[in-house]
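# Pasting the sequence and the predicted model now:
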Amino acid sequence: MAKIADEKVVTLDVFQKGSIQWSKIPTKPPSSPPKPLVIFTPTVRGAYPVMVFYHGFLLQPNDYCDLLGHIVSHGFIVVAPHLNNLFSDEIKEAGEVVDWLVKGLQPLLPEKVEAKLEKVVLSGHSKGGQTAFCVALGQHVKTVLKFSAVIGIDPVGGLTKCKVSKTSPKILTGVPHSLDLKAPVAVIGTGLGPERAFLVPLPCAPEGQNHVDFFNESKPPCAHFVAADYGHMDMLDDKTPLFDTVLSKCMCKNGKGPRKFMRETVGGLVVAFLRAQLDNLTQDFEAILNDPSLAPATLVDVKYIQA
């Protein structure tokens, strides 16, 4: 099938907005989460897997409302903490949010909505992707919950290959399959992430520290997809706060196509991968592996290495 621009012609359900209503709930007492966070949750009765999503460098959870809403509409709860990327132990804080889920999440959910904490997924974008990998690996933090899957959305491990520029902790070593996350891994990259924007000296997702390296160093089972015509920030909402808009539009190379297609592609890949790994519902995942043109954005370097 050609790239999708009209939802009416979509045949692969995972690339549509699902039928489950969802709401965005800012946290408040008495739950007392360790960090400010936003919960995206279905409102229809049911028990749902939980994704913890870590935002990118200098960004915030509300920059991803459309993407996270897409995922939630297919039957997931997303907890998106606001981490201080500059002046705190981000990995420790990210792990504390995971531990908070055990007692703090359920009281904040709508009536008749249940969190399935036996199915917890870690995900993140950019530096948040590195954070998700670090938490899953137990770097600087040990969590009480185990993880059913890890998803990096254009993850970044540093500004260059140089050791002093790598993001701490430094988990990328160049050794294939050295990252034992003890969970299935999906890495979704961008074709323009390694290209620098006009007048900016460094790209946002440089070679040697980007999605290619996270995929190559992950132990199977692991999947890899690259949105060829989109950039590092193109999965964000169309409208974001002024600073975040300047950051995403000027600091990183952007694609020319509508961000809507990128968000639908990333959301669809996440949902298809998780359905296959968490519930053994493999039809959508196998469909996109066999025919990447089903996605709204052009996908290249589609790979899946089984355990």
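Structure received.
# from here on, contacts and neighbour counts on C-alpha atoms
Will do.
# What are the buried residues along the lengthiest helix in the chain?
Longest among the helix segments of the chain by residue count, using DSSP state H, is helix 259-279. Across helix 259-279, burial judged by 16 or more other Cα atoms under 10 Å covers 259-275, 277-278.
# Run through who's touching it.
Contacts made with helix 259-279 from outside it, assessed by Cα atoms under 8 Å, 6 or more residues apart in numbering, are listed as 5, 14-16, 66-68, 70-71, 74, 119, 148-149, 151, 153, 184, 186, 188, 227, 230, 234-238, 281-285, 295-297.
# Show me where the stretch 101-250 of the chain has its strands.
113-125, 149-153, 185-190, 222-227 (DSSP state E, counting those that start in this stretch).
# Below is an additional structure, to be compared with the one above:
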Amino acid sequence: MASAPVQAMAALEPAAAVTSVFQPGKLPVEVISVDHDTLPTPPPPPPLPVLIAAPKDAGTYPVAILLHGFFLQNRFYEQLLKHVASFGFVMVAPQFHTSLISNSDADDIDAAAKVTNWLPEGLPSVLPVGVEADLSRLALAGHSRGGHTAFSLALGRATTTTTTTATLNFSALIGIDPVAGTGRSSQLPPAILTYEPSSFALASPVMVVGTGLGGDRENALFPPCAPPEVNHAEFYYECKPPCYHLVVRDYGHLDMLDDDAPKLVTCLCKEGNSCKDVMRRTVAGIMVAFLRSALGEGGGEDLKAVLGDPGLAPTTLDPVEYRLA
């Protein structure tokens, strides 16, 4: 990341009550796996398999799409999805095609746009009885390379001719340890990083969650999973206000995945030494606090509390920074 001067940040008063977003919410959650090849029509099946975590209780809830990382499975994020959903969100996680060859992100950006376009007609048919999706409050999130995919889609880089902006707008964007390539001179196409401050043309508030160990090598054989100059720090640097940057200092790039994620995958990245449930609850809690604020749930008090007192999180958040104007 290009060196940036310390920027003044508006003061936020911490909320009086201790936030509970780092523990599961009160709503029971149903996890629904939707196979695009077997769902009867009409309505149309999704263009890709999707994993959905939704509240079981009848009601109308905001929606958030979560895009998985490189060579990962959406099911590795089930605990994270359930935690966020238990606070009253419908979580939709598509499964991209996995390949060890990564020449471009264009196919995943296009697929994410198609899944988004499927939501108005297709999502209601697979939700629990009495549960309705409020697509006027739609968020987009992505982890690792999925963070690059999410930012690219929000920036209008979808290659499909039917773009989401024609019918749906993203009201919030989250990058979970986003990665845009292997280095500054080797960005993953499309190259979205400009190395200029506040250069992203985004209309929605943005939360960037980083990991303190993502830029470290696990061993001499493998590069860092979230290399400097293409990781969370640069993504935040290029966001316009309002934007937030919280780094989970003592954990690594894949530590928010479920415990049963294959070691063959997780061993490639530097790991923290502590309980992974702590990392999952920290990331999920940050997501809940931000989504409630950005989507008009709870007046933003949870986010104010975390920003005002990062010690509320189950593990150390450092740095914690934000720009509001």
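Right, received. Where do you want to start? None of the values given here were measured: they were computed from a predicted structure.
# Read off where the longest helix of structure 1 ends up in structure 2.
Taking TM-score structural alignment as the measure, structure 2 aligns residues 276-296 with helix 259-279 of structure 1.
# how distant is the matching stretch from the center of its chain?
Between the centre of stretch 276-296 of structure 2 and the centre of its host chain there is 10 Å, according to Cα atoms, centre = their mean, to the nearest Å.
# Superpose on structure 2 and give me the mean offset of the longest helix of structure 1.
Comparison of helix 259-279 of structure 1 with structure 2 after fitting gives an average deviation of 0.7 Å (mean Cα distance after the TM-score superposition for structure 1).
# In the next helix or strand after that helix, which residues are buried?
Tracing the chain past helix 259-279 of structure 1, the next element assigned as helix or strand by DSSP states H and E is helix 283-290. Residues of helix 283-290 of structure 1 classed as buried: 284, 285, 288, 289 (neighbour count, 16+ other Cα under 10 Å).
# what about the third one, distance to residue 17 of structure 1?
Residue 288 of structure 1 sits at a distance of 17 Å from residue 17 of structure 1 (criterion: Cα to Cα, to the nearest Å).
# Then the first one?
Computed with Cα to Cα, the distance linking residue 284 of structure 1 and residue 17 of structure 1 is 14 Å.
# Over to the last one?
When distances are taken as Cα to Cα, residue 289 of structure 1 and residue 17 of structure 1 turn out to be 20 Å apart.
# Closest to the centroid, which residue in structure 2?
With distances taken as Cα atoms, centre = their mean, the residue of structure 2 nearest its centroid is residue 141 (2.9 Å).
# Which residue in structure 1 aligns with that one?
By TM-score structural alignment, residue 141 of structure 2 lines up with residue 123 in structure 1.
# That match and residue 68 touch, don't they?
No - with contacts defined as Cα atoms under 8 Å, residue 123 of structure 1 does not count as touching residue 68, sitting 10.9 Å away.
# which neighbours do the two share?
Contacts common to residue 123 of structure 1 and residue 68, judged by Cα under 8 Å, 6+ apart, are absent.
# residues in contact with stretch 84-94 of structure 1?
For stretch 84-94 of structure 1, using Cα under 8 Å, 6+ apart, the contacting residues are 34-35, 54, 57-58, 81, 83, 131, 134-135, 139-141.
# I should have written stretch 30-38 of structure 1 there, sorry.
Stretch 30-38 of structure 1 is touched from outside by 24-27, 61-62, 79-83, 93, 96-97, 100, 104-105, 107-108, with contacts defined as Cα under 8 Å, 6+ apart.
# From the chain's centroid, how far away is it?
Going by Cα atoms, centre = their mean, where stretch 30-38 of structure 1 is centred and where its chain is centred differ by 20 Å.
# what's the answer for stretch 125-142 of structure 1, then?
A distance of 12 Å separates the C-alpha centroid of stretch 125-142 of structure 1 from that of its chain, computed with Cα atoms, centre = their mean.
# do the same with stretch 132-141 of structure 2
Mean-position distance between stretch 132-141 of structure 2 and its chain equals 14 Å (Cα atoms, centre = their mean).
# mean shift of that stretch relative to structure 1?
In the superposition against structure 1, stretch 132-141 of structure 2 averages 0.4 Å from its aligned positions (mean Cα distance after the TM-score superposition for structure 1).
# quick one: buried residues of that stretch?
Taking 16+ other Cα under 10 Å as the neighbour-count basis, stretch 132-141 of structure 2 is seen to contain the buried residues 132, 133, 135, 137, 138, 139, 140, 141.
# which non-adjacent residue is nearest the aligned residue in structure 1 for residue 29 of structure 2?
Taking TM-score structural alignment as the alignment basis, one finds that residue 29 of structure 2 is matched in structure 1 by residue 22. Nearest non-adjacent residue to residue 22 of structure 1, counting by Cα to Cα, 6 or more residues apart in numbering: residue 42, 4.0 Å away.
# distance of the one you found from residue 195 of structure 1?
37 Å.
# Same question for residue 125 of structure 1.
From residue 125 of structure 1 to residue 195 of structure 1 the distance is 17 Å (Cα to Cα).
# out of these two, which sits in the busier spot?
Residue environment comparison for residue 125 of structure 1 versus residue 195 gives the larger neighbour count to residue 125, 28 against 18, counting by other Cα atoms under 10 Å.
# Grab the nearest non-local neighbour of that one.
Take residue 125 of structure 1 and drop its neighbours on the chain: the residue closest to it by Cα to Cα, 6+ apart is residue 153, 4.6 Å away.
# Show me what the one you found lines up with in structure 2.
Under TM-score structural alignment, residue 153 of structure 1 pairs with residue 176 in structure 2.
# need the contact list for its match.
Going by Cα under 8 Å, 6+ apart, the list of residues near residue 176 of structure 2 reads 141, 142, 143, 144, 147, 208, 209, 210, 232.
# which one among those gets closest to residue 224 of structure 2?
Of all the contacts of residue 176 of structure 2, residue 224 of structure 2 sits closest to residue 144, with 11.9 Å by Cα to Cα.
# Which residue ranges of the stretch 151-300 of structure 2 form helices?
With helices called from DSSP state H, counting those that start in this stretch, the stretch 151-300 of structure 2 shows them at 232-237, 263-266, 276-294.
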